[in-house]
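A.B. asks: No sequence on hand, only this structure:
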């Protein structure tokens, strides 16, 4: 692998990304720009990569480093990628070792931008990003948050762990597959809570891992992703807009709002089916006689069915999830097919959750049922693998 580091204050975060790569067993050549070395010195990169740092086209000239490094790479990731570096890459400039490496690389290339908001939003930068994406590079959307000094906004380098996950995803797939480029998608994740009083709630065991994997996978395929997350404790996926909610009604409001401009909506969240008809403003106390308070429930709105029947955006693909255990009325798949017909969505991902399987696990397996009668079995594997299998089904159905 090649880790390119451009000259931005976020260069220090690339040291943690490098550590993740080397600890996972990847062989990494670090190629910092001259400006990057003013933020983090060559000894740091050499110590963490266990290799000499490549800084000049004139070093080891007999090995032709400005060509060899790019030719031999399986992946090139530039983090941080400054506005200057993006401009040079988009226009094919090769005035140092890193930009020369980018021109000679025939492997997947990932850029993780970091800069001030005004620089990121400038039309020149946006045109350069569009150019790089059109040529097949993956340019991760920067995060929002604290920037240099007191400034805050979009332009922050995504969390190194999230950049690492994106890179591993690209390496696993062997290419940047931009089949969702230019598309807007909405993914929901996690489990909603319905409060009984200020401290107690009705909820479920959804961890949000599958929804986050779906969001991350869509971003790696070029989509603009909005993730509506209910009560999760997971870090924001790189390049994804995250909207946090608690209750089913909040989830419904945010999903419907985002769905109005979305090409696809994937409802991976687990909304609570019921909520209390009333919520106590004070903590409910135990009764001295040992009795328990009566709990009256009402049904929550069916968000998946509403999306499927109203289609906030005409032609949008709607995907639902069904966590089933099977019972006397039918098997897991039979119940799944009945739910698909009842909800009216285009695809339904059916999980067998007997014994609590799936919840909180890094792995998953499922059957993806289609409204046209098709069925795709996805064997047990990572939730990222299932996420890509789902997008593989969504992409050809997009309008």
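C.D. replies: Yes, it's here. The shown structure was predicted, so the numbers you read here are calculated from the model rather than taken from an experiment.

A.B. asks: Please count neighbours and contacts with C-alpha atoms only from this point.
C.D. replies: Fine.

A.B. asks: Skipping adjacent residues, who's closest to residue 213 in space?
C.D. replies: residue 384 (5.1 Å; Cα to Cα, 6 or more residues apart in numbering).

A.B. asks: Residue 271 now?
C.D. replies: Nearest residue to residue 271, sequence neighbours excluded (Cα to Cα, 6+ apart): residue 192, at 5.1 Å.

A.B. asks: And here is the other one:
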């Protein structure tokens, strides 16, 4: 039984595809999962709680207070109980609630309380599924780190044919099993990640920095931690912090501080991801007092900072994997491939400033992955959490070391 011991919270919303939830419940239980079902009120019009309770061998919840028994259903306890919250099907209405933090029923309240991974399987008519508002909401919930199971194509209840069908229960089961298999595929691995900007002091008030938010590094750190790794994050000042509390964070400001913290733990690491936007240069002399505004201009002598990835790349041990990032504005692939070789990377991720929806400060990104063996993979514009998962899958393809 592939899901033995796993606790799955199954959410069912108001869609004609709700009838498939019975078959899905049976498949999950057959694989050993403990299934607790929550229904939205509108889902009651499509399938009965009695059917689902019989298949799951548990009472089905759909309201906060049960007047028949006088009992209160604690959405917080439900959210903390589960190893996975699977919402299948999810309607456009409930999707909108999840995207905007609306909380007017037991299912949406439980979603906001859940600490486990959330997997969402939409089902609706093809024009609804392609509507800009629905696409936006799917992107939003994906950016929260939720897993989207794209609707399948085929004949729909409207009589039309196209994308919008709930993913078949057998395929959902496969995704659930794969999730738990991959959930610990980096178990025991020690991972170093650098993230965010560095700040190079000019005087006690001013500094040289860049626009990096650290969102990509935080997403990568969370993905590794979710999948069992021991994560060490060297984090630039002002950068976004990851959500996972188990991640060890080493706050730094300057490039030199980031190098020192990274070098201190580097030898013990299995995987190193250099995602920080490190300043190439720093002021040669840092004023001890605030520099007063005088004259029409000011010249600052700069000196080159330590190249963290290059320096640690020279110290890379045979079992270690090094992953780098490149942000380019011209001859992008050429420069990225040069860095791949020069810095002894196994994989380099190219960010492009030319793509709308990609780059600093945004929740989305578009990347190209260049591997040491010469092959390349490209993404679409996706939430950074999904880009992070793509990067981890790329790391798994690096031979022998993992």
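C.D. replies: Noted; the coordinates are in hand. Owing to the predicted nature of the structure, the values given are computational and were not obtained by experimental measurement.

A.B. asks: Please name the residues that touch the residue nearest to residue 213 of structure 1.
C.D. replies: For residue 384 of structure 1, the contact set (Cα atoms under 8 Å, 6 or more residues apart in numbering) comprises 169, 210, 213, 214, 217.

A.B. asks: Kindly state which residue of structure 2 is aligned to the last one.
C.D. replies: For residue 217 of structure 1, the aligned position in structure 2 is residue 223, judged by TM-score structural alignment.

A.B. asks: how about the helix or strand containing the residue nearest to residue 213 of structure 1, aligned to which bit of structure 2?
C.D. replies: Per DSSP states H and E: residue 384 of structure 1 is located in helix 383-394. On structure 2, the counterpart of helix 383-394 of structure 1 by TM-score structural alignment is residues 384-395.

A.B. asks: mean shift between the matching stretch and structure 1?
C.D. replies: With mean Cα distance after the TM-score superposition for structure 1, stretch 384-395 of structure 2 departs from structure 1 by a mean of 1.0 Å once superposed.

A.B. asks: Helices of structure 2, start to end?
C.D. replies: Along structure 2, counting by DSSP state H, helices occupy 20-30, 49-56, 75-81, 92-100, 106-113, 126-129, 132-143, 169-182, 215-226, 255-266, 308-314, 332-342, 384-396.

A.B. asks: Does anything pack onto the fifth one? Which helices or strands?
C.D. replies: Read that as helix 106-113 of structure 2. Counting contacts by 3 or more Cα pairs under 8 Å, 6 or more residues apart in numbering; DSSP states H and E, helix 106-113 of structure 2 packs against strand 34-39, helix 75-81, helix 92-100.

A.B. asks: most tightly surrounded among these?
C.D. replies: strand 34-39 (a mean of 24; mean count of other Cα atoms under 10 Å).

A.B. asks: between that one and helix 106-113, how many degrees?
C.D. replies: Angle, strand 34-39 of structure 2 to helix 106-113, by axes from the mean of the first three to the mean of the last three Cα atoms, to 10 degrees: 120 degrees.

A.B. asks: Let me know whether the match of residue 217 of structure 1 touches residue 389 as I believe.
C.D. replies: Yes: under the contact definition of Cα atoms under 8 Å, residue 223 of structure 2 touches residue 389, with a separation of 6.5 Å.

A.B. asks: what about the two, which has more around it?
C.D. replies: Counted by other Cα atoms under 10 Å, residue 223 of structure 2 and residue 389 do not tie: residue 223 has more neighbours, with 24 against 17.

A.B. asks: I'd like the distance between the more buried one and residue 13 of structure 2.
C.D. replies: Look at residue 223 of structure 2 and residue 13 of structure 2: by Cα to Cα, to the nearest Å, they are 28 Å apart.

A.B. asks: repeat for residue 313 of structure 2
C.D. replies: On the measure of Cα to Cα, residue 313 of structure 2 and residue 13 of structure 2 end up 51 Å apart.

A.B. asks: Repeat that for residue 210 of structure 2.
C.D. replies: For residue 210 of structure 2 relative to residue 13 of structure 2 (Cα to Cα), the value is 45 Å.

A.B. asks: Have a look at these two and say which one is more surrounded.
C.D. replies: Comparing residue 210 of structure 2 with residue 13 by other Cα under 10 Å, the one with more neighbours is residue 13, at 29 against 13.

A.B. asks: Looks like that one contacts residue 92 (just checking).
C.D. replies: No: Residue 13 of structure 2 sits out of contact with residue 92 when judged by Cα under 8 Å, with a separation of 9.6 Å.

A.B. asks: ok, the residue nearest the centre of structure 1 - contacts?
C.D. replies: Centroid-nearest residue in structure 1: residue 216, 1.9 Å away (criterion: Cα atoms, centre = their mean). By Cα under 8 Å, 6+ apart, residue 216 of structure 1 lies in contact with 166, 237, 238, 239, 240.

A.B. asks: That one and residue 80 of structure 1: what is the separation?
C.D. replies: 19 Å.

A.B. asks: So which residues of the stretch 151-300 of structure 2 form strands?
C.D. replies: For the stretch 151-300 of structure 2, strands defined by DSSP state E, counting those that start in this stretch occupy the ranges 152-155, 161-165, 190-195, 200-201, 207-208, 230-236, 248-252, 271-274, 281-283.
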